[in-house]
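Participant: Give me coordinates for this.
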Amino acid sequence: FFLIPSNILPEIRSCSEVYGYINEGPLSGTPIASCLGDQQAALLGQMCLGAGQANCTIDEGMFVLFNTAREIIDSDHGLLSTVAFQLGPRADPHYALEGAIAHAGSSIGWLKRTLALDPVASDAMNSSASALFPDGPANTQLMASFCSAVSSPVPPYGETKTLAGGGVGQRGGVIFVPAFSGYYTPYWRYKARGMMFGITLQTTPQQILAAAHEAICHQVREVLESLAKDCPTWPRLAKLTVGGDLSEQRALVQLLSDLNGVLVERPQTSTPACLGAMLAAGLATEILSIDQFRQNCVPPIDLFSTAFNSSQRDMKFRRWKMAVDRCLNFDSVSDSDPVKLIGDGRDPDSYVRCSIPGSVFIVSSFVLIVAAQLMKQHGFA
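Facilitator: Below you'll find the model as predicted:
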């Protein structure tokens, strides 16, 4: 395989067994008993052990893993088939479908560093809430959800303490597509480029930051829709477990539930991967069982249920998809195609206006011919 002799390749081992011992230092003699990728460790640490369970880790990038248990599913909709975990050399391996999103927290950081947007403006809540609910306080369910999401103190992501979920004005909101290095799941288009739509002279920093948070949630929906297409006979995802640094922002997690229509479960730890590695090591050394881990090591959870109806979610998502389509086709027009460039910048009604003189000539000529024939028949010629 790739002209590499198989005998020099490493042995495939489970992620929960003793591989060796530390030889030197203060930890000398300590067994090395677990080895997992960070996303797989997070899946394990959040106790997504059964088929149909999923977790979402939101950091600089974002990854969604869907446990398919012992079934390997080859995705036709842009997901990656991967190994989830194998808890012991004699245990059956579990597999997963993975959705990879390149930019989540990094897009927020880029807006702050490059565009110098102030994510801690004092009027963020008021301006965003009034824009999101243009009809006033009549929509009490949405307003209650929004206020509960932003009223509690939220640990920062780096230095970012921005409000998610607001900033959609009455005349259309900002759409931000963070395809800085191409678009990953589900399109895998490396030539796609990031874009921002809908900005006006009245656009505020809070609206742009809110659009970046919405982008995170819409990309999760794209992954979940791909999962539904790849697993059409599986039950609908009942809940999504989240982790990572950005999951500490309560407003973002609420927005994730609102824009995806799914119950979101957030354990009160932002580093579930550490718990997963600990569980695998504890099982390998037989000092911990899954039941003991569940009883003593799983942190309390916060639940977030959606406050949006399906029409609100779908309207926002349709606008998002239209913006994504333009990003994906960013490289479809080259500088060497001036005719297309001119056509793209032309008024769409110009073709109709340009056809009017010719149409008038054809119709008038036809009328004159018919009139001449009638005059000839009646002896006027």
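Participant: hey, let's count contacts and neighbours off CA atoms from now on
Facilitator: Noted.
Participant: Provide a list of residues in contact with the residue lying closest to residue 219 once chain neighbours are set aside.
Facilitator: Distances taken as Cα to Cα, 6 or more residues apart in numbering place residue 101 nearest to residue 219, at 7.3 Å, with adjacent residues excluded. The contact partners of residue 101, by Cα atoms under 8 Å, 6 or more residues apart in numbering, come to 61, 62, 63, 183, 184, 185, 219.
Participant: For the third one, the count of nearby residues, please.
Facilitator: For residue 63, the count of nearby residues is 21 (other Cα atoms under 10 Å).
Participant: Likewise for the last one?
Facilitator: Here the number of neighbours of residue 219 (other Cα under 10 Å) works out to 25.
Participant: Just the element for it, please.
Facilitator: Using DSSP states H and E, residue 219 maps to helix 205-230.
Participant: Proceed likewise with the subsequent sequence, for comparison:
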Amino acid sequence: MTASNALKQGEFVGSLDCGTTSVRFIVFDENADIVAQHQLEFPQYYPHPSWHEHDALEIQSTSEECIVKACELLEEQGWAKESIKAIGITNQRETAVAWDRTTGKPLCKAIVWDDSRTKGTVAHFQHKLRVEGIEVEKGVFKKGEDGIKALRDITGLPLSTYFSAIKLCWMIDNYDDVKKAHDEDNLLFGTVESWLVYNLAGSAKTHLHVTEPTNASRTLLMDLHTLTWHEPLLKFFGLRPSILPKLVSSSEVVGHLAFGPLAGVPISGLVGDQQGALVGNKCLEQGEAKCTYGTGAFLLFCTGSEPVGSKNGLLTTVAYQAGPGAKPVYALEGSIAVAGSAIKWLRDSMGLIQSAGEVNTLAAKEDSTGGVYFVTAFSGLLAPYWDPGAAGLLIGLSSYTNPSHIARATLEANAFQTRGVIESMKLDSNKDLKHLKVDGGMTNGDLCMQVLADLGGFGVVRPEMRESTALGSALLAGSALRLFGWDISKPETLAHVNTRGNTNFEPSLPESQREEMWSRWQKAVERSMGWDEAPDED
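Facilitator: All right, here's what the predicted structure looks like:
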């Protein structure tokens, strides 16, 4: 490695991107070109059907190693690590972590966002909502359908296995250590960015326990309108306010790295991964939309400075808050639980392909699915169906069916589910989608993107630099310090960021064929729903 005093000094921003299966640390320059990066996978745990867990300590150690390795690569290229002036953190959002206030150690494994073990917990709170209701003002409760509407008005969310407060309630009910810590007021709860900040900033000394609105808006505990924890909801779920992190904005200095090669560097941008991708795609103004295709798929449509309630199965969420006291920007979101993980299933469980990229090659051997439809409801269906009891379904199989048909049906499932979300967005926003900006691992396949355009009936725009999630947190971190003149509240200051060429995919399928296939997909979805009914708890 070059001697430190011979290294060039620059100005860069780092992003720690903690996804569902891996962590990356990426160093960006002012134009969003990647200067250095390092990525590592961490273990996944599936102890029972529908369970998915992470070890929070493994996430922490993997994150620290990625930062070290990326800094080494930066210096190998002749840049001093001191060139990194700030870092942002972006994360898998609804994954729930519970740790001990005294020791700083996890009390159990983290429950991952797509884990659906909590169906009984959801049924319990649905019953409670019907019978007891939610307090909307002092002494005034709304029950039944009025209670359901009140919950959505406050949080933008339905009761679902998806959200982190439900996971926390399950932990308290099922893990003695978590219950004991809660009862003794020794419990800390957070999503992954809270856990990482707590540790990277030196938990033993600082006890820095924070979150920001994009993650907090996915807990079922935050008031969308005031960006504060909602005390009546805490009472409804039986949770102590003291376990929750302090709410900060998405773009401000919240602390500093306490050790490692970047010790002293400010942590100045926090954002949930999908909102990070929205920011990274510069969809900062009303009417702009993106979809990230990773393990799942997440489509966000920016609605501006006022939250738009959905009547069509979407979530209302915070897109970002540009700084302390800034007016938040909101979005409508449709979440699809299974996208890239279906391709991983073809590879790891079915053995149809050797690598994820081969799915496009295999699917291209046939020009249709041969009548096969694949509803990839491995852990129920999210937006716009919201059926935790839906089951995965391959239908239309015959002696004619071959692996290529199934591979193509997997790509089509992704496109159909995306269209389902977009149809709901059209109804809620009264706007047609002219094009969809895309990023994530699945977008590398041209066939996958062409199938998306053909079955969706809209243009698909794929940028050259597609690390949009990481870029979003870097933009928020840089904006907090006004590095490079970035100001997330003024989109024009980002005009020079990530401007390299796009690839556009336009629909080529006749509309009559598209609509016939869409109709048959909807029939397949109906047949998959309600297969695994939740227990009716009271």
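Participant: follow-up on the earlier one: residue 231 of structure 1: which of the contacts of residue 101 of structure 1 is nearest?
Facilitator: residue 185 (16.3 Å; Cα to Cα).
Participant: what sits against that closest one?
Facilitator: Neighbour list for residue 185 of structure 1: 78, 79, 99, 100, 101, 222, 223 [criterion: Cα under 8 Å, 6+ apart].
Participant: separation between the aligned partner of residue 317 of structure 1 in structure 2 and residue 504 of structure 2?
Facilitator: Under the alignment (TM-score structural alignment), residue 317 of structure 1 pairs with residue 518 in structure 2. Distance from residue 518 of structure 2 to residue 504 of structure 2, counting by Cα to Cα, to the nearest Å: 23 Å.
Participant: for residue 285 of structure 2, same thing?
Facilitator: 21 Å.
Participant: can you pull out the helices in the stretch 301-450 of structure 2?
Facilitator: Per DSSP state H, counting those that start in this stretch, the stretch 301-450 of structure 2 carries helices over the ranges 340-348, 358-363, 403-429, 446-456.
Participant: again with the stretch 101-250 of structure 2
Facilitator: Counting by DSSP H, counting those that start in this stretch, one finds helices in the stretch 101-250 of structure 2 at the ranges 119-131, 144-155, 164-174, 176-183, 192-200, 203-206, 213-216, 231-237.
Participant: Out of those, indicate the one that is most buried.
Facilitator: helix 213-216 (a mean of 29; mean count of other Cα atoms under 10 Å).
Participant: about what we covered before: what about the helix holding residue 219 of structure 1, how far off from structure 2?
Facilitator: Its aligned residues in structure 2 lie a mean 0.6 Å from helix 205-230 of structure 1 after superposition (mean Cα distance after the TM-score superposition for structure 1).
Participant: can you give me the helices for the stretch 251-381 of structure 1?
Facilitator: So, for the stretch 251-381 of structure 1 - with DSSP H, counting those that start in this stretch - the helices run 272-284, 290-296, 310-328, 338-345, 350-377.
Participant: in the first one, what's buried?
Facilitator: So the one you mean is helix 272-284 of structure 1. Neighbour-count burial for helix 272-284 of structure 1, counted by 16 or more other Cα atoms under 10 Å, picks out 272, 273, 275, 276, 277, 278, 279, 280, 281, 282, 283, 284.
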